[in-house]
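In: Provided below for reference: sequence and predicted model.
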Amino acid sequence: MARPSECSAKFRSDALALWRASAGRRTYRDVAADLNANPETLRTWVRDAGGRPAVSSASQDTEAELARLRAENTRLAKAEKEWQLEREILRRAAACVAREMK
């Protein structure tokens, strides 16, 4: 059984609020250092409270844009491979036609 916490409920809620306000930009270690607390204790408090930092809508927009751009990059990479194959076929066909015309 775990020993009772030496920290007050107010301190614990303030620590959670500080970590959530960081919106995932700071690590447990960084926030815990600011509070002079153990990072594993902070991690446990966050896990017990339901987990993840609050994500701002701007951050969500950024993540959505990043996902869209990654999908676009994947699509373009596939298209580039197809175009390279087409160029290679046309290059070979042009070489054959040039040989026949000689």
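Out: Thanks, I have it. Residues are numbered from 1 along each chain as shown.
In: all contacts plus neighbour counts: C-alpha atoms, from now on.
Out: Noted.
In: the strands in this structure, which residues?
Out: Taking DSSP state E, the chain contains no strands at all.
In: quick one, longest helix in it?
Out: helix 57-101 (DSSP state H).
In: which strands and helices sit next to that helix?
Out: Counting contacts by 3 or more CA pairs under 8 Å, 6 or more residues apart in numbering; DSSP states H and E, helix 57-101 packs against no other helix or strand.
In: and here is the other one:
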Amino acid sequence: MARPSWYSPVFREEAVQIALRSSKTISETARDLELNPETLRGWVKKHLKQHEPSVDADLTVSERARLSLGLPKQVGAWQARRSACHAHVCALYRTK
């Protein structure tokens, strides 16, 4: 049986929220809160596991729109880079 925690659930949740919203690393945040970094890391990991969306969850309308708008741009950029690299390699072989 695990020993009782020294930290209240409210403190844990606030520490997790600070860690998730901060631009600092978990270790830096833990140091600021005077916690062991592994303790905070465990709380964050547990929080994320409990609050992750299920695999079967449907996308919202805004998520679907964002994906449909962003993907063609990314694919176009990748294709342009690939074409540029291909042209560069072909030019190198032609000069030899």
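Out: In hand now; what should we look at? Keep in mind the model is a prediction, meaning the values are calculated, not measured.
In: quick revisit: off-centre distance for the longest helix of the first structure?
Out: 25 Å (CA atoms, centre = their mean, to the nearest Å).
In: stretch 11-19 of the second structure too?
Out: With CA atoms, centre = their mean, you get 18 Å for stretch 11-19 of the second structure.
In: give me the stretch of the first structure that it matches.
Out: Using TM-score structural alignment, the residues of the first structure aligned to stretch 11-19 of the second structure are 11-19.
In: show me which positions of the matching stretch end up buried.
Out: For stretch 11-19 of the first structure, the neighbour count (16 or more other CA atoms under 10 Å) marks 12, 15-16, 18-19 as buried.
In: same list (those) but as JSON lines, adding distance to residue 33 of the first structure.
Out: Output for the buried residues of stretch 11-19 of the first structure, formatted as JSON lines (distance: CA to CA, whole Å):
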{"residue": "12", "distance to residue 33 of the first structure": "14"}
{"residue": "15", "distance to residue 33 of the first structure": "11"}
{"residue": "16", "distance to residue 33 of the first structure": "14"}
{"residue": "18", "distance to residue 33 of the first structure": "12"}
{"residue": "19", "distance to residue 33 of the first structure": "11"}
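In: tell me the one among the residues you listed nearest to residue 88 of the first structure.
Out: Nearest to residue 88 of the first structure out of the buried residues of stretch 11-19 of the first structure is residue 19 (CA to CA; 55.1 Å).
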